[in-house]
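> Quick one: sequence plus predicted model below, questions after.
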Amino acid sequence: MLTLKSLGAAKTVTGSKHLLTFNGRRLLVDCGLFQGLKNLRELNWAPLPVSPRSIDAVVLTHGHLDHSGYLPRLVGDGFRGKIFATEATRDVAELILKDSAFLQEKDAEFLNRHGLTKHKPALPLYNVADAQRAMEHFSTVAFGQTIGLPSGATLRFRHAGHILGAANAEIHWGDRCLMFSGDIGRYNDPLFPDPVSEGAPDYIVVESTYGDRLHPDEDPAEALGAIAERTTGRGGTLVIPAFAVGRAQQLLYYFWTLKQAGRLGSVPIFLDSPMAIDATEMMCRHGTHHRLTPAACRAAFSIAHYTNDVEASKAITASRFPKIVIAASGMMTGGRVLHHLKTFGPDARNTILLAGFQAPGTRGRLLQQGARELKIHGGWTPINAEVTQLDMLSAHADSNGLMRWLSGFKRAPECVFIVHGEPPASAALQARIEQELGWRSVIPDPDEEFDL
């Protein structure tokens, strides 16, 4: 009997982990960290309901932390199998996991040095050495290639759009075929290929991040240019918290098109994130995974001043001249963007642009909800800057995009499992699936097991 159980991303938009079990063998599809609210983050410290050593293999749809970030802990707790991913996803995961481990080490060191922890001592969930050990388990798979997995299943990756290397995972096991969406990207995205929906799966596991909303039809470059010109025109700085992988490169591309059109004048653009800089260079190395020509890739990503070291980042913060600053992290949970928020947030001439999904419990969600002060580095920072959001910059498909992806399959599946969304988003997508497609669908509870 084949069973499915979601150990993460069930009725929440983070921590993706989907466990398949068949005749005593186990596969884990995605292995993400819980992020956002404290009660979710604490789940990262709880042991999995199954022994990591009992899992034969992991299938990784893409490298974002909420899909890959638990891998070092899984390996540290005894997982000995292989992690199957596309080549670009493997490189993205290495970048993200090592950065996550480094930040955790630094956070623990800070808390211990200042006595700001109940734990004696505070420890990271995993360290850089743990992240490196996890990378030794990776095995890369080309898009469209069908391979056998150690458990007797077969795996095939297809393009999902979204970010560099992202894939849907089609798994055949026994007499069943399952399709895991991973995160579905946007159709007609200028950087990444359209999501692919092929075949006739018996079961589909689909994300629902934007299941209850539609992205605006407005041209992203035009909207971005209007905000940048309005801000710099009043002598201000535009601060854009951005995911280092995907969003940062998207923003650079749009700013390049604006400069090509004679917009923005001589306003300097700074990419202030070592990880985003590495991810940008990675884009040009993996030219078959995106739409840009090599020449366009080099040109678009040379539009910004790259700041790798801390002193250069401090110089950006010290400058009061109009400029555009792109810095991680995208939901303002950490990173260099916090220093820019502390400096530029109190001044009404400046703008903070939310350029993507903001999970509950993050500073980004608080700003989205109208907060006028943020707790940063132990103190409160007033936010007098303009706060605006561009939903059309999201790397996730909206409700129509998700429905388009689902309707591309050859026949109705036996069931669609709706995951990786806040409850209202998942419920809205469920209603559309049942009303427009007539398909059976379920929103799993955490750790709820289904016989397939």
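Perfect, I can see it now.

> From now on I want contacts and neighbour counts done on CA atoms only, so please keep to that.
Fine.

> which residues of the stretch 101-250 of the chain fall in helices?
Ranges of helices within the stretch 101-250 of the chain are 128-135, 220-233, 247-260, based on DSSP state H, counting those that start in this stretch.

> take a look at this one as well, against the first:
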Amino acid sequence: MNVRLQFLGAAHCVTGSKYWLTLDGLPTPHHVLIDCGLFQGLKELRLRNREELPLDPSLLDPVILTHAHIDHTGYLPKLVHNGFRGRIFCTEPTADLLSIMLLDSAKLQEEEAAFANAKGYSSHHPAVALYTQTDVLQVLPLVESVAYDSELTLCEGALTLTYREAGHILGSAIAELTVQGATQRKQLVFSGDLGRYDNPVMHAPAVIREADVLLVESTYGDRDTHLQNPEEELANVVNEALRRGGVLVVAAFAVGRTQSLLYYLKKLRQEGRVPQAPVYVDSPMGIRVSDLYPRHPSAHRLGHGNVFDFSGLRFVTESWESKALNDKSGPAIIISASGMCTGGRIMHHLYHRLPKPQDTLLLIGYQAEGTRGRDLQEGAASVKIFGAAVPVHCQVQHLDGFSAHADRQDLLRWLDQFRHPPQQTFVVHGEPAAADALATTLRQRGWSNVRVPGYLDHVLLFENI
């Protein structure tokens, strides 16, 4: 059997995760896709979402997902639209998240296309959504959940899948794949996105001891982002923002970041370290995701019950309520998505709040190159919203320490647990500087075969096993 791998995304960039694994030499060749994400950020990356994949989707079976974030799952509706009819495997919490996130992604695309056509600012005439909510409904029946630490046999017994805890978001997993050839067995490990060891909400990433081939993410492969005291750092931003009598707008990913933020705010308010100002969660998806935590108590550290609720917290569900927040004066806190300020309800809040000096925008996670969030983090004097240049007069704060991604220290801690370096290591899911830095560090530590693959690179992993 020959085993091949092609990098269809997350190579020299942080988004678009797709890895095409081919097993040749069986009675029928088997094609497996690990993750199926959308490219986000720079226009040159986003344009790849509309390019045809170098494979026939009808030949794929299965798709193996590491977690539910759109840069790992958001291409699924397009894949199904183009002919995929195989199985989609993920953990049970990820399966619950998928229906929420993919429908939201499709809805946003449809709304943005309609808005662009109405306002006439799209470069495409007419603007067309990449996929629709109808396409998403074709995806969901194909999804099958797999429990952590249970072995699933695939591809006529030539491949087995085992999910291990990744600690990134609810349901996130490391995918361990075992390839059984005629004479040899090989272990392939796909890290997915790894979480932090000090996350109070999520479990720590599972220990992996052995791998013949490893794909490891490198989002923060070039830097340490741990805050010395994340609670105190957040309290300082909240107190400063509310002291000015303004509104604090927090750009938070609906999955993971919103829930961690609510955990910290609840704790700070209970301890009297921040004012009892009203807190509005203006993210329908964030609200639905928060409701999943009590359904999966073993998948996080918070246990049973309504783990995020506190006095003064209001979940904003209706669009008219969301729009009414534009007229609200401070002190108040609005948590909204998307976390990179690329779409969703936060766009309206940015449009109204960025020009106001008394207000504050807090970015609490990784901001990909080419996103509005990255521009704001880097001090842009204005940003384009709804086709108009909006001046930035508000305070802009950024706390990397609340990212759900492992930083350099976390990554090395996880990698150091391998008994010996894998035969082949591929550093993926990172901008070039971050991926190259992690690869260099691993080489310095004695990992001899470490590569940073490029987009569409094709590798023969094993021959005649």
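Alright, I've got the coordinates. It should be emphasised that the depicted structure is a prediction, and the values quoted were computed from it without experimental measurement.

> Once they're superposed, what TM-score comes out?
Overlay of the two chains. TM-score (TM-score structural alignment, normalised by the length of structure 1): 0.97; 451 aligned residues with a Cα RMSD of 1.4 Å.

> Tell me who's in contact with the residue nearest the centre of structure 1.
Geometric centre of structure 1, nearest residue: H64, 4.1 Å, by Cα atoms, centre = their mean. Taking Cα atoms under 8 Å, 6 or more residues apart in numbering, we find H64 of structure 1 in contact with 92-93, 96, 245.

> number of nearby residues for G174 of structure 1?
13 (other Cα atoms under 10 Å).

> Does it touch D202 like I think?
No: with contact defined as Cα atoms under 8 Å, G174 of structure 1 does not count as touching D202 (11.8 Å).

> So which of the helices of the stretch 101-250 of structure 1 is the most surrounded?
helix 247-260 (a mean of 21; mean count of other Cα atoms under 10 Å).

> tell me the angle that helix makes with helix 220-233.
80 degrees (axes from the mean of the first three to the mean of the last three Cα atoms, to 10 degrees).

> residues in structure 2 aligned with the next helix or strand after helix 247-260 of structure 1?
The element immediately downstream of helix 247-260 of structure 1 (helix or strand, assigned by DSSP states H and E) is strand 269-271. Mapping strand 269-271 of structure 1 onto structure 2 (TM-score structural alignment) gives residues 279-281.

> how close does the matching stretch sit to structure 1?
Once fitted to structure 1, stretch 279-281 of structure 2 is off its aligned match by 0.5 Å on average (mean Cα distance after the TM-score superposition for structure 1).

> List the contacts of that stretch.
Contacts of stretch 279-281 of structure 2 (Cα under 8 Å, 6+ apart): 287, 312-316, 332-336.

> for stretch 339-354 of structure 2, same thing?
Contacts of stretch 339-354 of structure 2 (Cα under 8 Å, 6+ apart): 108, 249, 251-254, 282-283, 322-323, 326, 336-338, 359-361, 363-368, 371-374, 385, 390-394.

> Distance check, the equivalent of G387 of structure 2 over in structure 1 against I147 of structure 1.
For G387 of structure 2, the aligned position in structure 1 is G378, judged by TM-score structural alignment. Note on G378 of structure 1: its distance to I147 of structure 1, by Cα to Cα, to the nearest Å, is 50 Å.

> so how many other residues sit close to the residue nearest to H396 of structure 1 when sequence neighbours are not counted?
Nearest residue to H396 of structure 1, sequence neighbours excluded (Cα to Cα, 6 or more residues apart in numbering): G185, at 4.7 Å. A total of 28 residues lie near G185 of structure 1 under the criterion other Cα under 10 Å.
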